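Colleague: Okay, here's the prediction I keep looking at, along with the sequence it came from:
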Amino acid sequence: MRSPAIFFLFLGLIALGEPVSVTPILSIPQVPRYFEWVLGAIENAEEEILIMLSDCRRYVRPSKVNTLLDALAEAAGRGVQVKVLLERRDEIPPEEEAAFAYLEKNGIEVRWDDPESTLHAKLLVFDRTEVVLGSTPWTYNGLFESVQVDFAVRSPTAAQTFRRFFGFLWEGRYRVEPRLGEAEAPALIPLPEFPEGEALHLEVAARLLEEARKEIDLCLYMLRRYPWDSPVNRLTDALISAAARGVRVRVLLEGGESWMEPDFASDAREVATYLLLHGVEARFDPPGSTLHAKFLVVDGEDLLVSSANWAYYSLIKNVEAGVALLGTPALGSILADFFEALWAQARPLP
């Protein structure tokens, strides 16, 4: 089976012939592994830390979230070059303003992203050798009250790819065009997503779904289907087509919490009902914690982990960061077991 690999215009071919270490960082409210991993990575950094976040906050009251920002300040104090790029909202929460001001005060280069684009990535690059990416923002809810999935990827080549991705955005260059080629599994495929580019996440996810033979497990904070001819509908179509050809397809979604807008829950129910009516198993996570993870497991060996929801703005308009892994059954087993545990606790639709 031949699967997509990425050629990145202006960066050249991403070839991963070197040994690559990938560590899944699976967080639940009782076990905040991402917080612990990232804190250790910051404390051990020697030369450079690059950070791109959709949300980063500093709280007035004592909070463990502040520990990450304190660690960045300490890293800068010992000579590590630290750069932080943050999403600029129309109305910036005071805790986010406080984080920006704290970083700037402590000698860290910090910038807001282009206000015309939405930065939704959660990306960290350490010492040009390790990348941490996935679904976790630097907020209290994100770090300590949510289900999250991130990967720590140790690979100089992957780090170089995402470092250049960071560099383009740091310089305000948002119009970089990617293109897709082919590669043999096992492979690691970086997914650095520019706004209104070639929709790398959409293309890779669709191909994985379309080539599934036995099983698809999909966990998302948000999945949407649109009444118009949206390119994103290709994904729900692919899920339904897979179920129709005998693939077991399970979709686990955030069903909405009390603090969310009512439309979130109704939209989630609408797409889940649509999938159920077309032969796809669908459930919602239990209330009380936020299912914020975004990951896909196909046939137990092909994986996608990302910051991107499966919705129009996420896949077409946003800055996102993810990675696909092909032909990796050992990692697939870890994510599949995590999905199984979440699925067992989830709520079937009435």
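Modeller: Sure, I can see it. Numbers count the residues shown, from 1 in each chain.
Colleague: going forward, measure contacts between C-alpha atoms and count neighbours the same way
Modeller: Will do.
Colleague: does Ala206 count as helix, strand or coil?
Modeller: Under DSSP: H, G, I helix; E, B strand; the rest coil, Ala206 falls in the helix class.
Colleague: OK, contacts around it?
Modeller: 234-235, 238 (C-alpha atoms under 8 Å, 6 or more residues apart in numbering).
Colleague: Can you tell me the SS state at Phe166?
Modeller: helix.
Colleague: Pasting the second one now:
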Amino acid sequence: MLDSPAIDLPPPAPVAAATLHYGGVDQPPQALRDLLLARVEAAAPGSEITWATYYFRDPALADALIAARQRGVKVRLVLEGRARRGSVNGPTIERLKAGLGSDLRLHRSWLPGQHLHAKIYTFSGGPEPAAFIGSYNPSGGVDDPKLLRDIGDQDRGENLLVDFRDPDAVEALEAQAMRLWEGRFAFRFGKRANKAKRVGDFAFYYYPRLRTDVVERRLARLGPGDEVKAAVSHMDKGPFASQLVKAAERGARVELVVHDTRRRVSKGVVSELRDAGVEIRRYCDPDGYPMHAKFVIVDHKQVRTAWFGSLNYNFGSRVMNQEILARSADPGLVDAFDVRFDRLAEEAATRSCTGGKHVADAAMKAALP
């Protein structure tokens, strides 16, 4: 019997190390919520879902998690129990308590101002493990105009999630979500625990940590010919802004897109950066949708790196909060961040913040009863 002739099959398509997903005015409403919802609905019995997040108000997503538990998925969820706007999570907490029981846990720090601000969404134990981190809070379902104005429409505003499919990356992120769920925080101040968790082209940094200047150390190396692009929703006059000023003064090109409200990024820090030669624009949306993304791209000696996650560049995130920050040198992912930044910068350049009041704030006030 003759052997069958060999068949030349095309090589399998390479699987991206990580994929950038984003929400915004150019995307369908609830694009990021629907991404998570689809993963929850696809979770098979015997698999596990472990989430840690700050705001959670989406009833459909809550119901999907409860339904997953009922069909045999192990669902663990930890939420901030004392958010800055404490009423945000209230309705969802009651819903989830009834459906998840003790698998829902609330972070309530004894230290004033210390919050669970990380956003980690992991799916493991099934044929396609996945983990998502970024800036997105599933806070849809807000029907209070004052509350919506305060926290921003997370389903329509500029947000991002990075999707990891590498099993080692999923395992690392699930382990961190589990530590948050279990309430193990003191370990963060051990020297060993402050080492970055490295997986391939990625490194994960968990806050609080002994050394908070993860991005700042890279900025301190920059000079002529180097470049920084960053979308920053929250920033104060701290080490991050200071290193951006110094980098610009040394000859690096620095471009920023920041949130339009003065509470999140003050007029003083914007003026200081502009005086140093930083190209900084406020993102103003006429419908009040926030620029909530948090990512930094650094091109240093032709080596391009991106940082992203839940970390805000202010005192609370840097010193107090439970946060996650990731670093990547994956060319495809860095390029995706670059493309998204250019779009944000172009939008910001075509919209004006006038008279000390941003257009979005005026629009939201007009909608109030």
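Modeller: Looks like it came in fine. Since this is a predicted model, take the numbers as computed values, not measurements.
Colleague: before we move on, back to that, quick check, nearest of the contacts of Ala206 of the first structure to Leu50 of the first structure?
Modeller: Leu235 (31.9 Å; C-alpha to C-alpha).
Colleague: residue boundaries of the helices in the first structure?
Modeller: 33-44, 65-77, 94-105, 140-144, 156-170, 200-210, 233-244, 262-277, 312, 329-345 (DSSP state H).
Colleague: picking up where we left off before, and which of the contacts of Ala206 of the first structure is nearest to Gly107 of the first structure?
Modeller: Leu235 (43.9 Å).
Colleague: Quick one: map that closest one onto the second structure.
Modeller: Using TM-score structural alignment as the criterion, Leu235 of the first structure maps onto Phe240 of the second structure.
Colleague: now Ile316 of the first structure
Modeller: Ile316 of the first structure maps onto Val319 in the second structure, by TM-score structural alignment.
Colleague: OK, contacts around its match?
Modeller: Contacts of Val319 of the second structure by C-alpha under 8 Å, 6+ apart are 207-209, 212.
Colleague: which of those residues show up in the first structure as well?
Modeller: Contacts from the contacts of Val319 of the second structure that recur in the first structure, judged by both residues aligned by TM-score structural alignment, their matches' C-alpha atoms under 8 Å, are 208-209.
Colleague: Could I get the contacts of Val319 of the second structure in TSV, plus columns for neighbour count and distance to Lys267 of the second structure?
Modeller: As requested, these are exported to TSV (neighbours: other C-alpha atoms under 10 Å; distance: C-alpha to C-alpha, whole Å):
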residue	neighbour count	distance to Lys267 of the second structure
Tyr207	24	27
Pro208	23	27
Arg209	22	29
Thr212	17	24
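Colleague: Would you mind putting the contacts of Val319 of the second structure into TSV with distance to Ala230 of the second structure alongside?
Modeller: Output for the contacts of Val319 of the second structure, formatted as TSV (distance: C-alpha to C-alpha, whole Å):
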residue	distance to Ala230 of the second structure
Tyr207	20
Pro208	22
Arg209	23
Thr212	18
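Colleague: burial count for the match of Leu235 of the first structure?
Modeller: 20 (other C-alpha atoms under 10 Å).
Colleague: Same check on Val65 of the first structure?
Modeller: 20.
Colleague: And Thr118 of the first structure? What does it align with in the second structure?
Modeller: Taking TM-score structural alignment, Thr118 of the first structure has His115 as its aligned residue in the second structure.
Colleague: If you tally nearby residues, what's the number for the closest residue to its match other than its chain neighbours?
Modeller: Leaving out its chain neighbours, the residue that sits closest to His115 of the second structure by C-alpha to C-alpha, 6 or more residues apart in numbering is Asn321, at 4.9 Å. Per other C-alpha under 10 Å, the neighbour tally for Asn321 of the second structure reads 22.
Colleague: Also the one 3 residues further on?
Modeller: By the other C-alpha under 10 Å criterion, the neighbourhood of Ile324 of the second structure contains 25 residues.
Colleague: do the same with Glu177 of the first structure
Modeller: The burial count for Glu177 of the first structure: 16, using other C-alpha under 10 Å.
Colleague: What distance do you get for the match of Ile316 of the first structure to Met235 of the second structure?
Modeller: Distance of Val319 of the second structure to Met235 of the second structure, given as C-alpha to C-alpha, to the nearest Å: 13 Å.
Colleague: which residues do those two both contact?
Modeller: In contact with both Val319 of the second structure and Met235: no residue, using C-alpha under 8 Å, 6+ apart.
Colleague: Unless I'm misreading it, Asp201 of the second structure sits right up against Gly332, doesn't it?
Modeller: No - in this structure Asp201 of the second structure lies outside contact range of Gly332 using C-alpha atoms under 8 Å: 11.3 Å.
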